[in-house]
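> Can you look at this prediction? I've put the sequence above it.
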Amino acid sequence: MNLEDFHAELQNTVNARAAVDNDYTSMAFMAEVSERFAEAGEVENFTVLQFEGSGQRNRKLSVNAYDLDDADESVSLAVLLHSSSDSIDVVSATEAKKRLTALENFLTEAVSGQFTIGREESSAAYQLAEDLHRRGRAVARYRLYLITNGRLSDRMKGVPSSELNGVPIDFHLWDLQRLHQVQESQQGREALEINLTKWVPEGLAILEICGDSSDFATYMAAVPGALVADLYAQFGSRLLEGNVRSFLSGRGKVNKGIKTTILSEPEMFMAYNNGITATATGLVRSSDGLRATSLTDLQIVNGGQTTASLFYVARENGNSSVLSDVFVPMKLVVVDPEKAVELVPKISRFANSQNRVSEADFFSNSPFHIRIEELSRRQLVPARPGVSYQTKWYYERTRGQYLNERNKLATIDANKFVATHPRSQVFTKTDAARYVVSWDQRPHVVSAGAQKNFVAFAESVAKIWETSNDEINGQYFRDLVAKAIMYEEIRSSVAKADWYDKGYLANIVTYTM
């Protein structure tokens, strides 16, 4: 799919969402991007809100989404630059910087306590500002996002990081091209590009221990603890493979044994610690082949607790020099990008076998989702009155699957495909999780965000799958669709209700169901 087709499809999806939710197209766009960010592991749980106003000395203030609950104690805020044009607008560097400045102004006044003076206490922006003020310096990093459905000007090369009260502020620019690249990527997320020479100028010493396979090569390394801590500080939970991130979020900050070793016997850390297992889809080595200088799409698939603990110990002591004598054993598996979608979840599953991680937890390629996908392609919906054909509910196991399947077909066949699989009858893994967990009378879990709800869904599926996977059959799928119909009907009714005042839609719907 080219950029123009992606833009048209995205606009259509957003317009449909705005109509169903009785919301502004800009907010529907932000909600759509929020879901895509969650699936891509960029930001786990953006909450959408609308605030435009003025602050001290008449400065422009703006915020359109926030996430305060990342496992790495970072705070993410977003601001929109949205156009309803049918063509792709070019966003100038000046426009982009103005919007980011308005967002940074909001953050500054919220943290200082200035924002809440004289404002309505019941507003979502007031409550967000109160929360930011209470947290003070107990934040690892602020991540400020500019999100636009336009294309950023080539002159917009990036925005230098800054800080607020000693807390780093990073700026992230997401335009239509970047959203398109993520959808088109095989992994469904943006690959991290890590230049190791920033931390180890000569490169990280590595030993290749298995390189016979064309699909992967395995290396061993002793990684400086400060490098691991700094990577986590910079990239946060994006560095962790999805399931590792989920497990880490439910645990304490620092493993006491790790902390004791770092502070009392740092030179023994290598001997005492099991280390980390990581994957990458690309590796650049020095000319002699003995050192790694950069990695593409690094993902820690085992050792998330070790990684986070190193970061928190360094933070508690004010800098990473406390880790100067700490080295972490690492097994690095570099996989072929074409095979990554298949291999990385398997490597993660077997690396975490001591935690008894269920098959159902490793989602896109798990047997459960493959079966649901197969069932969705076979199960017919009763024909509607006056219509001579039956349709199907299409289960999108991976982001973009529906469009990719449609776009491979010639025009006549594509039209037949859409008639058989209407866009209104397409649902994703995260949709299924909302439907099932809401029906199971756990709306507080649904309200906790897509990632936490997804883990709860995985656990409920695992119990069924491990006792009798034959129960995941045609009747299970029909029940799932029935829950989807109920959930979406409630959502549509609430959005159009006279009393609904644009906010907390997802929460109202799940509690109503």
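Alright, I've got the coordinates.
> drop to CA atoms for contacts and neighbour counts, all remaining ones
Fine.
> Would you map the helices across the stretch 51-200 of the chain?
Assigned by DSSP state H, counting those that start in this stretch, the stretch 51-200 of the chain shows helices spanning 93-112, 124-135, 176-184.
> Also the stretch 251-400 of the chain?
Counting by DSSP H, counting those that start in this stretch, the stretch 251-400 of the chain has helices at residues 256-264, 269-272, 304-316, 340-351, 367-378.
> quick one: which of these is nearest R36?
Ranking these by proximity to R36 (C-alpha to C-alpha) places helix 340-351 first, at 17.4 Å.
> What is the closest one packed up against?
strand 299-302 (3 or more C-alpha pairs under 8 Å, 6 or more residues apart in numbering; DSSP states H and E).
> Enumerate every residue touching M1.
By C-alpha atoms under 8 Å, 6 or more residues apart in numbering, the contact set of M1 is E184, N404, N407.
> of these, buried ones?
Among the contacts of M1, those classed as buried by 16 or more other C-alpha atoms under 10 Å are E184.
> Any chance of the helices of the stretch 51-200 of the chain in TSV with distance to R371 as columns?
Listed next are those as TSV, based on distance: least, C-alpha to C-alpha, whole Å:
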stretch	distance to R371
helix 93-112	44
helix 124-135	41
helix 176-184	23
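> Out of these, which is closest to E489?
Between E489 and the helices of the stretch 51-200 of the chain, the shortest gap by C-alpha to C-alpha is with helix 124-135, which sits at 25.8 Å.
> here's the one I want to compare it with:
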Amino acid sequence: MAIEIQEFYEDLKSQLDIAAGSEGQFLENQFSDYYSEYVMGSGDLDGFENCYIKMRGVKVNGYFFSGDDGVLNLITSDFRNTNNIESLTNTDISEGFKRLASFYDQSSNGRMLDKLEETSDAYELADLIFDLRDSILRVRLFVFSDAVLTKQFKQIPDKNLGGVLVTHSIWDLGRLHRLALSSREREDIEINIGESGYSIHCLPVPSG
């Protein structure tokens, strides 16, 4: 039986509370980790490193750089942890992407380094972007959210930032729920060859 989205949301919150308590992690960091596992499983993200940065006009929750194809992935989390599921509006989405783009822009030109403590994870990420600025060919911006995308959502077009292509990907609660359902449905499909009366004949494998 399919799990309704409200039930899925409540289960998500429970898992986050348990995981955050056992691992001593900031709840929003745990949320980012949880979502990243699903997104990586879908193939939309190759990896994830938790890195929390929040200051005026900037917010980052994680990243992953793929050196093979020169792609930098930057993730921000719109984490609300409310009792009832809320709507993810165009304004929310635009603000999330804007904060990520600002961090990338200021890191690639070196200005962000002057605003961060040298011992922080944030500084390490900003320094990485600055060092790799000539190797980054594409930037993928992600918004993870435990809210549901509004029906009035307007697709955000790709853009060019300092000669680098910037794309946008949104993972709201609705998308995560659909992915979880499709994964569960695939796991529930069982074919009993014996009971169906069919047999499978193995083909000989060529030698040499």
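The structure has been received and is ready for your questions. If you're wondering where the values come from, they're calculated on a predicted model, not measured in any experiment.
> Mind checking the TM-score on these two?
The TM-score (TM-score structural alignment, normalised by the length of the second structure) is 0.83; 187 aligned residues with a C-alpha RMSD of 2.2 Å.
> For D69 of the first structure, find the nearest of the helices of the stretch 51-200 of the first structure.
Per C-alpha to C-alpha, nearest to D69 of the first structure of the helices of the stretch 51-200 of the first structure: helix 124-135, 11.4 Å.
> Could you name the helices and strands sitting against that closest one?
Applying 3+ C-alpha pairs under 8 Å, 6+ apart, one finds that helix 124-135 of the first structure makes contact with strand 47-54, helix 93-112.
> Map R138 of the second structure onto the first structure.
In the first structure, R138 of the second structure lines up with R141, judged by TM-score structural alignment.
> what's the answer for D105 of the second structure, then?
Using TM-score structural alignment, the equivalent of D105 of the second structure in the first structure is T108.
> Equivalent analysis for E7 of the second structure, please.
By TM-score structural alignment, E7 of the second structure lines up with D5.
> Okay, its match and I147 of the first structure: tell me how far apart.
Applying C-alpha to C-alpha, to the nearest Å, the value for D5 of the first structure to I147 of the first structure is 19 Å.
> what do you get for E459 of the first structure?
33 Å.
> same question, D170 of the first structure
According to C-alpha to C-alpha, D170 of the first structure and I147 of the first structure sit 14 Å apart.
> Look at these two and report which has more neighbours.
Of the pair D170 of the first structure and I147, I147 is the one with more neighbours under other C-alpha atoms under 10 Å, namely 25 against 17.
> Mind listing what's buried along stretch 88-102 of the second structure?
Across stretch 88-102 of the second structure, burial judged by 16+ other C-alpha under 10 Å covers L88, T89, N90, I93, E95, G96, F97, K98, R99, L100, A101.
> Please, which helix or strand holds the one residue sitting closest to the centre of the second structure?
Taking C-alpha atoms, centre = their mean, the centroid of the second structure lies closest to S36, which sits 4.6 Å from it. Counting by DSSP states H and E, the element that carries S36 of the second structure is helix 27-42.
> What mean distance separates that helix from the matching residues in the first structure?
Mean deviation of helix 27-42 of the second structure relative to the first structure after superposition (mean C-alpha distance after the TM-score superposition for the first structure): 1.5 Å.
> so that helix aligns onto which residues of the first structure?
Taking TM-score structural alignment as the measure, the first structure aligns residues 25-40 with helix 27-42 of the second structure.
> Give me the neighbour count for the residue lying closest to F115 of the first structure once chain neighbours are set aside.
Leaving aside its chain neighbours, F115 of the first structure sits nearest to E109 (5.0 Å; criterion: C-alpha to C-alpha, 6 or more residues apart in numbering). Per other C-alpha under 10 Å, the neighbour tally for E109 of the first structure reads 19.
> same thing with E195 of the second structure?
By other C-alpha under 10 Å, the residues close to E195 of the second structure number 8.
> Give the equivalent position in the first structure for E86 of the second structure.
Using TM-score structural alignment, E86 of the second structure pairs with D89 in the first structure.
> swap in D17 of the second structure?
Aligned counterpart of D17 of the second structure in the first structure: N15 (TM-score structural alignment).
> Please apply the same query to N61 of the second structure.
Counting by TM-score structural alignment, N61 of the second structure lines up with N64 in the first structure.
> Does that match touch L49 like I think?
Yes. With contact defined as C-alpha atoms under 8 Å, N64 of the first structure and L49 form a contacting pair (4.9 Å).
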